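Visitor: need a structure here:
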Amino acid sequence: MNSIRDLIKLCGDDPDRDGLFETPKRVLHAFLEYTEGYREDPKNHLKKTFDVDHKQLVLVKDIEFYSMCEHHFAPFFGVAHVGYIPDAKITGLSKIARTVDGYAKRFQVQERLTNEIAEAIEEILEPKGTMVVIEAKHMCMCGRGIKKSDAATITTSVHGIFENQSDKRAEFLSLL
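Guide: I've put the predicted structure just below:
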């Protein structure tokens, strides 16, 4: 916590003044919450499966997430759109959102986050195909540095049938 006090001083304020006195403790608690994804294996959420005969696209879109840029410790946030075409098993819809949160609540870059979600679905559910699209705003771009507040970053991870069949990829994208 002394490091946080030193940071407050370095920025030009007094860590002992009334509004900042307990800030180091609050910052520590906040960072433990921001990074709670390290204390779980997000893939485990997907292990609850059901035998349902469904061979078409399952898409959970607009899954809100909040993450921390590993380069600046600045927040980035947005939505994840996660879809897969089942082969033999499906998982609960909330499990997909929990998986997104588990990977997002780590120090991240958006590209890795996108891949980790898709690879977890591939590994655990073994679907015919998986596609993840993430759209996010990065405070390291919007609130500092280049200061482009309207800039959004979109990343994709495409596996299986979505790689080879443009009609399946188009179906996913049209539903967004």
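Visitor: use CA for all of it now, contacts and neighbours both
Guide: Noted.
Visitor: which one's the longest helix in the protein?
Guide: Using DSSP state H to assign secondary structure, the helix with the most residues in the chain is helix 110-125.
Visitor: buried residues in that helix?
Guide: Neighbour-count burial for helix 110-125 flags 110, 113-122, 124-125 (criterion: 16 or more other Cα atoms under 10 Å).
Visitor: which residue ranges of this structure form strands?
Guide: Counting by DSSP state E, residue ranges of the strands within the chain are 49-50, 58-69, 75-85, 90-91, 107-108, 129-138, 153-160.
Visitor: and residue 15, which of these is closest to it?
Guide: strand 75-85 (23.1 Å; Cα to Cα).
Visitor: contacts for the closest one?
Guide: 55-69, 96, 100, 118, 121, 127-140, 172, 176 (Cα atoms under 8 Å, 6 or more residues apart in numbering).
Visitor: run this one through as well so I can compare:
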Amino acid sequence: MDAVIKQKMPASSYLDKPVTDRPGQHEVEAAVRTLLRWTGDNPDREGLIDTPKRVAKAFREMFNGYDMCPAEELGRTFEEVAGYDDLVVVRDIQFHSHCEHHMVPIIGKAHVGYLPDGKVVGLSKIARVVDIFAHRLQTQESMTAQIANVIQDVLNPRGVAVMIEAEHMCMAMRGIRKQGSTTLTSTFTGTFSDNAEEQIRFMTMVRGGLVR
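Guide: Below is the predicted model:
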């Protein structure tokens, strides 16, 4: 079952600074111990003794997007492109994120396209931008718009197209418990936003079709 959402562009938030009054290691580990007790388990048993430390380390890795600026990743561009000005698409960018409502995983892939206006960016930088936003607490709708926003604002291309398809563990593991349900979101800026043919061309390339 697929849910499709077209996201309108909200105010840019990709330059938001991380929280500066982060708790110390001791507070984090104490909080994890409390959660372990909340589950009904014993945080002092052998298998859980080091869990608070492991969770703190894992959170540092999974949420390191708060310490990175996606705009900086797009800072270096290339103008020697032999006059190329057609659609550039990077598809199937795998990512793992976490739902901001339940802090459980969102697993999916992003497809990003843009129409250059005299300059292009390294393809790995597009994937890096996806990862930075994914490594924050997210809703899929916000993440879709954030990726499009930063590419549009920094590269100033003629248009940006972003589509994300993902499975939300908050829907698969709890509540309605519908495994395999996929949510699709898309955002279009510039030329894409008012040109259905360009949207179709992007979607066709994402799905692996050939476009003449």
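Visitor: after superposition, what is the TM-score?
Guide: Overlay of the two chains. TM-score (TM-score structural alignment, normalised by the length of structure 1): 0.98; 176 aligned residues with a Cα RMSD of 0.7 Å.
Visitor: rewinding a little: which residues does the longest helix of structure 1 contact?
Guide: Helix 110-125 of structure 1 is contacted from outside by 42-43, 46-47, 49, 82, 84, 86, 89-91, 99-100, 103-104, 127, 129-134, 155-159, using Cα under 8 Å, 6+ apart.
Visitor: residues in structure 2 aligned with it?
Guide: On structure 2, the counterpart of helix 110-125 of structure 1 by TM-score structural alignment is residues 140-155.
Visitor: how about stretch 64-71 of structure 1?
Guide: The aligned range for stretch 64-71 of structure 1 is 94-101, by TM-score structural alignment.
Visitor: buried ones in the matching stretch, by neighbour count?
Guide: Going by 16+ other Cα under 10 Å, stretch 94-101 of structure 2 has these buried residues: 94-99.
Visitor: which residue lies nearest the spatial centre of structure 1?
Guide: residue 104 (3.3 Å; Cα atoms, centre = their mean).
Visitor: enumerate every residue touching it.
Guide: 37, 65-68, 113.
Visitor: returning to that earlier point: so can I have CSV of the strands of structure 1 showing distance to residue 7 of structure 1?
Guide: CSV is the format used below for the strands of structure 1 (distance: least, Cα to Cα, whole Å):
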stretch, distance to residue 7 of structure 1
strand 49-50, 47
strand 58-69, 18
strand 75-85, 18
strand 90-91, 44
strand 107-108, 20
strand 129-138, 22
strand 153-160, 30
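Visitor: of the contacts of residue 104 of structure 1, which are still contacts in structure 2?
Guide: Shared with structure 2 under both residues aligned by TM-score structural alignment, their matches' Cα atoms under 8 Å, the contacts from the contacts of residue 104 of structure 1 are 37, 65-68, 113.
Visitor: which single one of those residues is nearest to residue 2 of structure 1?
Guide: residue 68 (21.9 Å).
Visitor: my guess is the closest one contacts residue 101. True?
Guide: No - at 11.9 Å, residue 68 of structure 1 does not count as touching residue 101 under the criterion of Cα atoms under 8 Å.
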